[in-house]
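**Q** Pasted the sequence and its predicted model underneath.
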Amino acid sequence: MNAFNFQNKNLYAESVPVSDLMNLYGSPLYIYSKSQIEFNWKVFENSFGAHPHLICYAVKANSNLAVLNILANLGSGFDIVSLGELERVIASGGDPAKCVFSGVAKTENSIRKALEYGIYCFNVESEGELEQIESVASSLNVRASISIRVNPDVDAKTHPYISTGLTENKFGVSAEVALSMYKKASLSDYLDVCGLDYHIGSQITDQSPFIEALEKALDLIEELKSENIDLDHIDIGGGVGITYDQEKIISIEDYINRVISKVGSMKILAEPGRSIVGNAGIFVTKVEYLKQNDIKSFAIVDGAMNDLIRPALYSSYHEAVSIQEKSKGVTDSWDIVGPVCETSDFLAKDRELTLEKGDYIAILTAGAYGFVLSSNYNSRPRVPEVMVSEKSHSLVRKRETIESLFENETIFKDEVN
């Protein structure tokens, strides 16, 4: 399925012309497809079939309440990394009992609130965190369900900033340390050992690292059995890559079937994020000026790195298209750049496009790690988000105002007491 496609030389979001959305909601703008989100989630759901499982969408990929509500209505669980994300899930209609709490720096307050809400389990990242969870559970006189995140030391061969499964990364613990933690947790009156978790990175386009990590995790599970520690589930994390350019991506159905063939009857948790929402969103920006010199041509747009930072942060590629195919204008190889005062402020480089001032350019595959990583750098209000479903559409986040940027600030008054 591709929710964003050209019809009669005009880009559509499902059954709505993108030009109509720009005229109504203004520029820049994030646009999401409800049907694409549902389709992507169901690919995972259908791949598991009757095998016991829980799909926990990684909220950090896109945390808009409308996105979370769509997934909650499908029965999805959620992978959260902060109390704020947990509160978002609940506000959107999600079930805290289907939430796994990941992240390396869970605070005492966030642990307490998560226990009070009754989350599915904590993915424990360190020995100190295990002690903290036990302490908070003891103070509440409850049992905390825990899964220990094992760092399998597997090279996912992805961008180093989104690699999480190597010993040099901050995530998880070694198998040796995990074994010691499991033994300790199994003796506690306030900890319920329920699973094993691993996650090796993001935007992975080869099954091999996933299977290598799985086999290492299963070895540890066998060792735990010899210590009379039986687990209810294995959490295989997320990280399945999507197509931004010419990447050949893995078959989710084939990957899940391989996992099922190796784990027996054990329940499987998965934490997809990018693969659910990545191609379900676009970022659209308006050409303000065209500027050419002897060696470069710049399409200066009203969107910027503060709105979509992936190209600047990761040197990431996003396809860029004019929302209306036409012959009128200047045809050249353009760098699409924004107004932020940084040389790194670009959305795409060297793109063959025919452009005029006032045209709209769509940056594709921007549904994951787009708005959630946006900021107010250069005192720029964050842009609105719109959800489309067939012929209907609605604003799911308003455009910020300049006044809202400093409503929580005050001018210092130097008063002598």
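**A** Great, that's in hand.
**Q** contacts, neighbours, all on C-alpha from now
**A** Will do.
**Q** And whichever strand or helix holds Asn40, what's buried?
**A** If you go by DSSP states H and E, Asn40 is part of helix 34-48. Going by neighbour count (16 or more other C-alpha atoms under 10 Å), the buried part of helix 34-48 is 34-42, 44-45, 47-48.
**Q** From the chain's centre, how far out is stretch 132-151? Work that out for me.
**A** Distance of stretch 132-151 from the chain centroid (C-alpha atoms, centre = their mean, to the nearest Å) equals 26 Å.
**Q** what comes up buried for it?
**A** Neighbour-count burial for stretch 132-151 [16+ other C-alpha under 10 Å]: 132-138, 142-151.
**Q** before we go on, here's another structure to hold up against the first:
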Amino acid sequence: MDHFTYRGGRLHAEDVPLERIAEAVGTPVYVYSTATLARHFRVFDEALAGMDHVIAYALKANSNLGVVATLARMGAGADVVSEGELRRALAAGVEPGKIVFSGVGKTEAEMRHALDAGIAHFNIESEPELEALSAVASAMGVTARIALRVNPDVDAKTHAKISTGRYENKFGVPIDRAPDFYARAGALPGIEVIGVDVHIGSQLTDLAPFEAAFAKVAELTRRLRAEGHDIRRLDLGGGLGIPYQASNAAPPLPFDYGALIRRTVGDLGCQVVIEPGRLIAGNAGVLVSRCIYRKSGEGRDFLILDAAMNDLIRPAMYDAWHDIVPLTEPAPGAPLTPVDVVGPVCESGDTFAKGRSLPPVAAGEMVAFRSAGAYGAVMSSEYNSRPLVPEVLVNGAEFAVVRPRPTYDEMLARDRLPPWVG
């Protein structure tokens, strides 16, 4: 469910017509709904009610400070994968004791910053990383709490580029080697073993892979406790998918996901950490774009928009689908015509959809890419020297720009000419 609906023939974000935002801020523009963010956080919180749990929002999905602060005020923690994300989480008001630091390539500088901040724990992905963290923590005279990210070799049945739980993926330690790893961790100075971490992929639309992975985590937890490790926290990752295409079957609900967690690991008495990102932010955002031209080609028509692959790269990178709808509600029975929806970047890959059946959209009219709140703005770039897309947060009848569009002068000012050409 989201809060982007037609009212009086115009597409709204909560109580604000998207046209009003577009006219005030320009296009393309990302627009997020506070009510949708809040609702999606609450359904996860309610799904784990009665269990000791932390919902550590995955900042990689959407790290805008306005979005993160909205969730932090509801009690969310944060899953971060860089010092930059950690700084964003802290700046947005996330409690340090609810922040987990994931990722395969943490630097020693990032480790020091996280230890200074007092984060909840590190998810460790390799023995060299463990050794480095031990050295950093010992030199600082502090203790680093860790969970080992285990790779359970479970096929998440998702896109190859967002699968993380198979042995051929770069993430984690094979689960069969985990006991030896924990024995080593327990002997190192500056390290406190507190948990087990697992994450098998993103955009999962079936609970079966989760069940297989969580069952392996439960078995490992019992073995580790028998070997003397105080395992008291289970970080179960994220990955629950969203319905990008309205005609597709709905993915499992957070309630069903919560029931699965209770069934597989609920008897272990551990604090449960989950790291949802896409399901919280994905349907909470749209990308609004204006049609520049409608072009007739040989055997196909093109809808050329002012948004491009640098603004929303998911279709080019993952062959991802986003529903595309006009901001003006089509009349009942309006004819649908197949068009290729493309952007102005000088790449054939700058294509959002091929042969998409859409109602008439003329030059100057606007469309919205639905389900664009996750991995949209956060993955954008200034390719072709196109300014980053602004971000707007709506709250009821109000809206605010939470990241402005940079001017061309601001873009140019970030570069420096070397003295020999100045």
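**A** That came through fine. Everything numeric in this text was worked out from a predicted model, so none of it was measured.
**Q** mean deviation of the helix holding Asn40 of the first structure from the second structure?
**A** Compared with the second structure after the fit, helix 34-48 of the first structure shows a mean deviation of 0.4 Å (mean C-alpha distance after the TM-score superposition for the first structure).
**Q** contacting residues around that helix?
**A** Contact partners of helix 34-48 of the first structure, identified using C-alpha atoms under 8 Å, 6 or more residues apart in numbering, comprise 1-3, 14, 55, 67, 70-71, 74, 252-253, 256-257, 260, 275-277, 279-280, 387-390.
**Q** before we move on, the earlier item: among the buried residues of stretch 132-151 of the first structure, which are in helices?
**A** Using DSSP state H, the subset of those located in helices is Gln132, Ile133, Glu134, Ser135, Val136, Ala137, Ser138.
**Q** how distant is the longest strand along the second structure from the center of its chain?
**A** Scanning the second structure for the longest strand, with DSSP state E as the assignment, gives strand 285-296. In this view, strand 285-296 of the second structure has its centroid 24 Å away from the chain centroid, taken as C-alpha atoms, centre = their mean.
**Q** same thing with stretch 400-410 of the second structure?
**A** Offset of stretch 400-410 of the second structure from its chain centre (C-alpha atoms, centre = their mean): 22 Å.
**Q** Would you mark the buried spots in the helix ranked longest in the first structure?
**A** In the first structure, with assignment by DSSP H, the single longest helix is helix 207-226. For helix 207-226 of the first structure, a neighbour-count test (16+ other C-alpha under 10 Å) marks Gln207, Pro209, Phe210, Ile211, Ala213, Leu214, Glu215, Lys216, Ala217, Leu220, Ile221, Leu224 as buried.
**Q** now for the residues you listed, which pair is the farthest apart?
**A** Farthest-apart pair in the buried residues of helix 207-226 of the first structure is Gln207 and Leu224; separation 25.8 Å (C-alpha to C-alpha).
**Q** counterpart of Ile361 of the first structure in the second structure?
**A** Using TM-score structural alignment, the partner of Ile361 of the first structure in the second structure is Val367.
**Q** quick one, what contacts that match?
**A** Counting by C-alpha under 8 Å, 6+ apart, Val367 of the second structure touches Val288, Ser289, Arg290, Cys291, Ile324, Val325, Pro326, Leu327.
**Q** Repeat that for Gly195 of the first structure.
**A** Shown here is Gly195 of the first structure, whose contacts under the criterion C-alpha under 8 Å, 6+ apart are Ile146, Ser147, Ile148, Leu231, Asp232, His233, Ile234, Asp235.
**Q** From Ala50 of the first structure, how far off is the spatially most central residue of the first structure?
**A** Nearest residue to the geometric centre of the first structure (C-alpha atoms, centre = their mean): Ala61, 1.5 Å. Plainly put, Ala61 of the first structure is 27 Å away from Ala50 of the first structure if you go by C-alpha to C-alpha, to the nearest Å.
**Q** what does Asn73 of the first structure give?
**A** 20 Å.
**Q** And Ile162 of the first structure, by the same measure?
**A** Distance of Ile162 of the first structure to Ala50 of the first structure, given as C-alpha to C-alpha: 32 Å.
**Q** Ok, Val396 of the first structure next?
**A** The gap separating Val396 of the first structure from Ala50 of the first structure is 34 Å, by C-alpha to C-alpha.
**Q** more crowded one of the two?
**A** It is Val396, of Val396 of the first structure and Ala50, that has more neighbours when counted by other C-alpha atoms under 10 Å, with 17 against 8.
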